[in-house]
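In: Fold the following and give me the result.
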Amino acid sequence: MAGFILEAAGTALEEVRSRRPLIHELTNVVTVNDCANITLAVGGRPAMTCSIREVAEMAAAADALVLNLGTLQEHTLEAMHVAAAAAARYGTPIVLDPVGAGGTAWRTGAAGGIIKNYPVAVIRGNASEIQALAAGGKSGVNPGVDSDDKEEADSAGIRKLSTTLGAVIAVTGAVDIVSDGKRTLYCKNGTPLLPYVTGTGCMTTALIGTYAAVTDPFTAALAGILSMGIAGERAVAGRLGTGPGTLHALLMDEIYTLNSETLVSSGKVVAEDE
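Out: Presented below is the predicted three-dimensional model:
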C-alpha cells in the first residue's frame, strides 16, 4: 500500500502545479504569512480573507478551506463557522488544525463545535491536540500550542477517532501518523529542527489543504506531511550550521523545487499492516 499511496501523492503534486487551486485559509496571525507563502510555493493560490462579510463567498469560490485555531478570537471563530457552512453547501473540502486543543475549555470546545457541525475532511494536529479530541474535549492538558509528548501517538486511538468523526486524522511528531480508520501509515521523514521553527505545523496543514483541493483526503494528508518532511530533510542536507532561521527560508525553496519523483523516491512511509 505504501508504494501505491506514494505514487498517488506524486500525482497530486502534479495536479496542484497544473490546476493551481484556490485555497481559502482562515489561519492565525503568527503564521499567516508563512501559510500563504508555502501555499504559493507548492503551487496553490492562497486567499487569507477572514472578514465575516465575505468569507462565505470566498469559501464557496475556493477549492479547499483551511481552518486554523491558532490565535482564536470570537470574531474569527464566528467567521470560521460561516465559511465552513458555505464550504459544506458547495462540497468544498475542509481541513482543520485544532491548534492548542486541550489547553483551555473554550478553545477545545471551538474545535469540537467545528467538527460536530461540518463535514471536516482532514484534522491535522500534534499528539496532545488529537488526544484531547479523542478524550471528548478534555481541556487543561496542553496549555501551549507545541506538543511536548515524547512518545508516538496511539495508532489504535487514531483509527477509532477517524472512524468516529468520519475524517482523516493526521498526527505530526517525531513519527507522523495518517489514518482514515481503515488504512494507517507511518511517515518518518523530517528533521529535528522543524519544531524550532514556529509555524511548521500550520504550514503542513496549509499544504494538506492545497492537496485536498485536487485529491482524496487520505492522499492529501500524506502528501502534505511528506512535502514538509522531505523539504526539511533536503534543507539541512549537506549544510553545516543550519539553524532555525536558515531552515525557515530554505523550506520555501525546497517546497518550490519539490517534484513528484522526489516525493515517491524520498518518502519514508510504512503501512501499519506491512
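In: going forward, measure contacts and count neighbours with C-alpha atoms only.
Out: Fine.
In: now the strands: where do they sit in the protein?
Out: For the chain, strands defined by DSSP state E occupy the ranges 22-26, 45-47, 64-68, 94-97, 120-126, 168-172, 176-179, 184-187, 269-271.
In: quick one: the third one to chain centroid distance?
Out: Counting by Cα atoms, centre = their mean, to the nearest Å, strand 64-68 is centred 9 Å from the centre of its parent chain.
In: With the first one instead?
Out: Here the centre of mass of C-alpha atoms in strand 22-26, compared against the chain's by Cα atoms, centre = their mean, lies 13 Å away.
In: what's the answer for the fifth one, then?
Out: For strand 120-126, the distance from its own C-alpha centre to the chain's C-alpha centre is 6 Å (Cα atoms, centre = their mean).
In: re earlier: distance to residue 55 added to the strands of the chain, as a markdown table?
Out: Shown next, in a markdown table, are those (distance: least, Cα to Cα, whole Å):
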| stretch | distance to residue 55 |
| --- | --- |
| strand 22-26 | 9 |
| strand 45-47 | 10 |
| strand 64-68 | 10 |
| strand 94-97 | 14 |
| strand 120-126 | 17 |
| strand 168-172 | 24 |
| strand 176-179 | 29 |
| strand 184-187 | 34 |
| strand 269-271 | 36 |
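In: one more, for comparison:
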Amino acid sequence: MNVEKIVSALRRVREVKPLVVNITNYVVMNNTANALLAVGASPIMAHSKQEMSEMMFFAGSLVINIGTLDSAWVPRMLHAVEQANVNKKTVVLDPVGCGASAIRTETSRQVAALADSLIIRGNASEIIALAGEQGQSKGVDAMDSSDAALGAAQYLVETYHCAVVVSGEIDFIVTEESYIQLKNGHAMMPYVTGMGCTLSALTGAFAAVGEKTGLAAAAVLGVAGEIAAEQSAGPGSLQVNILDTLYQLDVETLTQRLIMID
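Out: Take a look at the predicted model:
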C-alpha cells in the first residue's frame, strides 16, 4: 500500500507540476531549485513579505529552511507560515543546525508551533535539539544516528500534530498513524552540500499534491541517490547524476529498488 502511495504521488507531481515556495538558504538555492525541476515540480525562491500573501494563494506548499538565518529572515518566515495557514497549505520545516545556536533553535520552534499543517525534516541531531533533548551538534552536521532521534521525533509528532522525517543512513518517517524505515541512499550523499535541504524541498513538492508524510520524497531521493552513486566518481559527479536520475526515474525502477520496512 505504501509503495502504491509513493508511486501515485510521483505521478501526481509530474502531472500537476506544483509550485513550491522556498524560503531557503543561500548555499542551496540552485541545488534545490534544480532538484524540484528534475522531479517535475516548479520552484520559486521567494523571500519578500510584500508578495507572500499572493504567493501562498496559488502555491502548493511552503518550505522553510533556516540554513543562513539572521534577524531579518525570522519575521519573513513567520509571516510566510501565517499566509500558508490562511491558504491551508502545508509547511515543510528544515531546522538546519537547530541546537547549534539559540536563534536557530528558537526560530525552529516558533515555525513549528505556528504552522497548522506541518512536516519536519531534519537529521537526528536537529530533531533531538528541536524536541529539547540533549543532542550532539556540530554545525549543521548530524552527530547522532537517525535511530537515536526516534523518541524525539515521536514527541514532535505529538506536540505539533505533524509528520517527522529523520534522515540519515536509515530514514525514519514518523506520523501519528505509522512508523516507516527506508534503507536506500548511499554513503557518498552526505559529501554533497544540501542533500538534506534537497530532501526538504522535494518533501514540499509531494506535500503540494497531498502526500503529507514525507515518505514519497525520502523514497524517491534515496533511490535516486543510490542509482546515481553507482555511476559517480565522487561528490561532484554525484550531484549532477542525482538530478539526471530524478528526471529519468521511472515507476518500475523506483518499485524494484525501494527498501522499505513498515
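In: Can you pull the TM-score for these?
Out: The TM-score (TM-score structural alignment, normalised by the length of structure 2) is 0.95; 262 aligned residues with a Cα RMSD of 1.6 Å.
In: if we can go back for a sec, closest one to residue 257 of structure 1 among the strands of structure 1?
Out: Judged by Cα to Cα, the one of these that comes nearest to residue 257 of structure 1 is strand 45-47, at 16.6 Å.
In: With structure 2 overlaid, report how far that closest one is off on average.
Out: Strand 45-47 of structure 1 differs from its equivalent in structure 2 by a mean of 0.6 Å after superposition (mean Cα distance after the TM-score superposition for structure 1).
In: can you tell me what part of structure 2 that strand aligns to?
Out: Aligned by TM-score structural alignment, strand 45-47 of structure 1 corresponds to residues 42-44 of structure 2.
In: Please point out which parts of that stretch sit buried.
Out: Buried residues in stretch 42-44 of structure 2, defined by neighbour count with 16 or more other Cα atoms under 10 Å: 42-44.
In: try stretch 175-191 of structure 1
Out: Under the neighbour-count criterion of 16+ other Cα under 10 Å, stretch 175-191 of structure 1 has 176-181, 184-191 buried.
In: okay, among those residues, which ones form the most distant pair?
Out: 181 and 191 (27.3 Å).
In: Now the residue mapped onto residue 183 of structure 1 from structure 2: closest residue in space, sequence neighbours ignored.
Out: Correspondence of residue 183 of structure 1 to structure 2, assessed by TM-score structural alignment: residue 178. Distances taken as Cα to Cα, 6 or more residues apart in numbering put residue 262 closest to residue 178 of structure 2, at 7.7 Å, once the chain neighbours are dropped.
In: wait, isn't the one you found in contact with residue 181?
Out: Yes - between residue 262 of structure 2 and residue 181 a contact is recorded at 6.3 Å, counting by Cα atoms under 8 Å.
In: Number of residues surrounding the aligned residue in structure 1 for residue 76 of structure 2?
Out: The equivalent of residue 76 of structure 2 in structure 1 is residue 79 (alignment by TM-score structural alignment). Neighbourhood size, residue 79 of structure 1 [other Cα atoms under 10 Å]: 22.
In: Return the distance of the equivalent of residue 219 of structure 2 over in structure 1 relative to residue 219 of structure 1.
Out: In structure 1, residue 219 of structure 2 lines up with residue 226, judged by TM-score structural alignment. Remark: distance between residue 226 of structure 1 and residue 219 of structure 1 (Cα to Cα, to the nearest Å) = 10 Å.
In: Give me the more crowded residue out of these two.
Out: Neighbours per residue (other Cα under 10 Å) separate residue 226 of structure 1 from residue 219, with residue 226 holding more: 28 against 23.
In: List the residues that contact the more buried one.
Out: 187, 189, 263, 267 (Cα atoms under 8 Å, 6 or more residues apart in numbering).
In: So the last one sits against residue 228, correct?
Out: No - shown here, residue 267 of structure 1 and residue 228 do not form a contact pair, counting by Cα under 8 Å, at 10.9 Å.
In: Which of those two has more residues huddled nearby?
Out: Just comparing residue 267 of structure 1 and residue 228: by other Cα under 10 Å the higher neighbour count belongs to residue 228, 27 against 22.
In: quick one on the thing from earlier: ok, residues contacting the match of strand 45-47 of structure 1?
Out: With contact meaning Cα under 8 Å, 6+ apart, stretch 42-44 of structure 2 is reached by 17-22, 33, 36-37.
In: got a list of what residue 49 of structure 1 touches?
Out: So residue 49 of structure 1 contacts 24-26, 55, 58 (Cα under 8 Å, 6+ apart).
In: Let me have those in JSON lines, extended by distance to residue 104 of structure 1.
Out: Compiled in JSON lines, those are given as follows (distance: Cα to Cα, whole Å):
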{"residue": "24", "distance to residue 104 of structure 1": "26"}
{"residue": "25", "distance to residue 104 of structure 1": "23"}
{"residue": "26", "distance to residue 104 of structure 1": "20"}
{"residue": "55", "distance to residue 104 of structure 1": "26"}
{"residue": "58", "distance to residue 104 of structure 1": "30"}
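In: Most neighbours of all the residues you listed, which one?
Out: So for these (other Cα under 10 Å), the most neighbours sit at residue 25, 32 neighbours.
In: how about that one, what's its partner in structure 2?
Out: So, by TM-score structural alignment, residue 25 of structure 1 is matched to residue 22.
In: so its match makes contact with residue 59?
Out: No - Residue 22 of structure 2 lies out of contact with residue 59 (Cα under 8 Å); the separation is 10.4 Å.
In: Just give the nearest non-adjacent residue to residue 71 of structure 1, would you?
Out: In space, residue 71 of structure 1 is closest to residue 28, 4.9 Å off (Cα to Cα, 6+ apart).
In: Same question for residue 116 of structure 2.
Out: Per Cα to Cα, 6+ apart, closest to residue 116 of structure 2 is residue 85, 5.8 Å.
In: okay, now residue 192 of structure 1: neighbour count?
Out: Other residues near residue 192 of structure 1 come to 10 when the count uses other Cα under 10 Å.
In: Next one: it from residue 199 of structure 1, what distance?
Out: In terms of Cα to Cα, residue 192 of structure 1 sits 14 Å off from residue 199 of structure 1.
In: mind checking the end-to-end distance for stretch 155-164 of structure 2?
Out: So stretch 155-164 of structure 2: terminal residues 10 Å apart, Cα to Cα.
In: What does residue 98 of structure 1 correspond to in structure 2?
Out: Using TM-score structural alignment, the partner of residue 98 of structure 1 in structure 2 is residue 95.
In: Just to check, that match is in contact with residue 68?
Out: No - checked against Cα under 8 Å, the pair residue 95 of structure 2 and residue 68 is beyond contact range at 10.8 Å.
In: Same drill for these two, tell me which one is more crowded.
Out: Set side by side, residue 95 of structure 2 and residue 68 show more neighbours around residue 95, with 28 against 14, by other Cα under 10 Å.
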